[in-house]
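> My questions are about this predicted structure, shown below with the sequence.
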Amino acid sequence: MIINNFIKWLKRVLAAFIGLFMIAELAYWLGSRGASAGTGSGNCAVLVAGYPTNTNGSLHPMQRMRVEVGVNAYRNHACDRLIVSGAAAHNEHVEAKVMAVFARELGIPDDHLIIEDRALNTWQNISCSLPYLENYDRIFIASDNLHMHRAKRYLCRQKPLWCDRVQITGGYLPLSLTGWTVPFSLHELYSWIRDITFYESSRSGNAPFCPASH
């Protein structure tokens, strides 16, 4: 009896996990449909949103994906700048510096690469990067297929007049982040609910904020 109950419980747990996994994969696929391929070339900048570096200082797979997406946009649209943004928000490793090393390996020259190393979260990724973006006709936000939408919302809230200039470019291959898509999707859902509930209706919640230099 105990064994049978345990098997039933285990089946329910597995079914729930598989359901969540499939929903997360679908969310990432649907997220890609909102990305814009963009038109034209030149006079554009690409902002690569940060993600925590591995505790040993190595590049996290999500960082790798975001930088690759950003470099592709930089090349495809003949942009003038690639901005990597992120401080040492979760460990002692500065996200932007780690991503910049990889961007250089992919061929981005130093005079086209900007390291923004103050931002501690997505809102600050936008805020701290605004001075580097203001003179461009087009702004590409590079991230994964879900996070890019939130980053664009944040830029449009901080700089409503810039919103028409913003395009999003994301990356994700089905099953390429197995084990990560469920928590990533849940976090984006939480962030969306939190923003609608607490911040989007507040003037102070829409003001840019960038921490002082460390």
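The structure has been received and is ready for your questions.
> Every contact and neighbour count from this point should use C-alpha atoms.
OK.
> secondary structure element for residue 136?
Using DSSP states H and E, residue 136 sits in no helix or strand.
> Next, count neighbours for it.
Using other C-alpha atoms under 10 Å, residue 136 is surrounded by 17 other residues.
> Show residues contacting stretch 161-176.
For stretch 161-176, contacts defined as C-alpha atoms under 8 Å, 6 or more residues apart in numbering pick out 25, 28-29, 32, 35-38, 65-66, 69-70, 73, 137-146, 148-149, 152, 155-156.
> buried ones in the helix or strand harbouring residue 16?
Per DSSP H and E, residue 16 falls inside helix 2-32. Residues 20-21, 24-25, 27-29, 31-32 are the ones in helix 2-32 that count as buried (16 or more other C-alpha atoms under 10 Å).
> ok, structure two:
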Amino acid sequence: MRPRAITRAGLASVVAAVGLVAWAEWVDARSSRRMLGTGARGRHDALRREAVVVLGYGNRGPRANLINRFRVRAGLRSIDPAAESTLVLCGGTVEGPEPEAVILARFARDECGYTGALVLETESRSTWQNIRNAIPLIEDADAIKIVSNAPHALVGREYLHRLRPDLAARLVAGEEHRLGEVVPIKIVAALRMLWFRLRSRD
């Protein structure tokens, strides 16, 4: 292959890579602001009660993997310091012998230093079950945040709208989207969302 052809091929590869990253960032940003509620309930007599629901990811070993570490950190930074917050960690034994929720909790406590209120949901094996099983744990919250990779969190919010529209009205945005953060994870999550949408049409 001649040098000019190599240069053109390299340039095309760079343009394609930049386009893929830009698309993934757009999907992530857009997903993080969709399917939110009409407004969280406000309370004047006490702090607003907030539930931050973190959706787990398959984890084979005892230590949280890269994706679960990101999700926990995103959940922790989503906590409103002015609210009475509870961290709700979801996930059963999908890929390993230990529930994902337990692994998430250990990472939050031991490695992130979280000392606040925490509740575990350890039976679910799918996103639908995550949301369904979390409902009894979040019913009393005035504001609800569902946190994961942004496209996955959007699916969780969609499921809550189907299962409990009254609770979905209390949905507010989490803080999972930050420009330039965990770009490889964003690309995978955006592609998975595309596959999920295409499959849903069948």
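That came through fine. None of the values given here were measured: they were computed from a predicted structure.
> What does the TM-score come to for these two?
Once superposed, the chains reach a TM-score of 0.78 (TM-score structural alignment, normalised by the length of structure 2), with 194 aligned residues with a C-alpha RMSD of 2.9 Å.
> Select only the buried ones of the contacts of stretch 161-176 of structure 1 in PyMOL?
The PyMOL command for the buried members of those (criterion: 16+ other C-alpha under 10 Å) is given here:
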select buried, resi 25+28+29+32+35+65+66+69+70+73+138+139+140+141+142+143+144+145+146+148+149+152+155+156
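> in structure 2, what residues pair with stretch 159-173 of structure 1?
Aligned by TM-score structural alignment, stretch 159-173 of structure 1 falls on residues 164-178 of structure 2.
> Looking for the alignment partner of residue 77 of structure 2 in structure 1.
In structure 1, the residue matched to residue 77 of structure 2 (TM-score structural alignment) is residue 72.
> Contact partners for the aligned partner of residue 86 of structure 1 in structure 2?
Counting by TM-score structural alignment, residue 86 of structure 1 lines up with residue 91 in structure 2. Residues near residue 91 of structure 2 by C-alpha under 8 Å, 6+ apart: 55-57, 99-101, 121-126, 130.
> which of those still touch in structure 1?
Of the contacts of residue 91 of structure 2, the ones still in contact in structure 1 (both residues aligned by TM-score structural alignment, their matches' C-alpha atoms under 8 Å) are 55-57, 99-101, 121-126, 130.
> Tell me the one of those residues nearest residue 2 of structure 2?
Proximity of these to residue 2 of structure 2 (C-alpha to C-alpha) peaks at residue 57, which lies at 46.3 Å.
> so who does the residue nearest the centre of structure 1 touch?
The residue lying closest to the centre of structure 1 (C-alpha atoms, centre = their mean) is residue 143, at 3.6 Å. Taking C-alpha under 8 Å, 6+ apart, we find residue 143 of structure 1 in contact with 48-49, 65-67, 69-70, 169-171.
> Remind me which helix or strand it belongs to.
strand 138-144.
> what sits against the residue nearest to residue 28 of structure 2 when sequence neighbours are not counted?
With C-alpha to C-alpha, 6 or more residues apart in numbering as the criterion, residue 28 of structure 2 has its nearest non-adjacent residue at 5.3 Å, and that residue is residue 150. Contact analysis of residue 150 of structure 2 by C-alpha under 8 Å, 6+ apart lists 28-29, 31-32, 176-177, 189.
> Based on its surroundings, how many neighbours for the aligned residue in structure 1 for residue 127 of structure 2?
For residue 127 of structure 2, the aligned residue in structure 1 is residue 122 (criterion: TM-score structural alignment). When neighbours are counted by other C-alpha under 10 Å, residue 122 of structure 1 registers 20.
> neighbours of the counterpart of residue 193 of structure 2 in structure 1, just the number please.
Residue correspondence to structure 1 (TM-score structural alignment): residue 193 of structure 2 is matched to residue 188. Residues within reach of residue 188 of structure 1, counting by other C-alpha under 10 Å, total 15.
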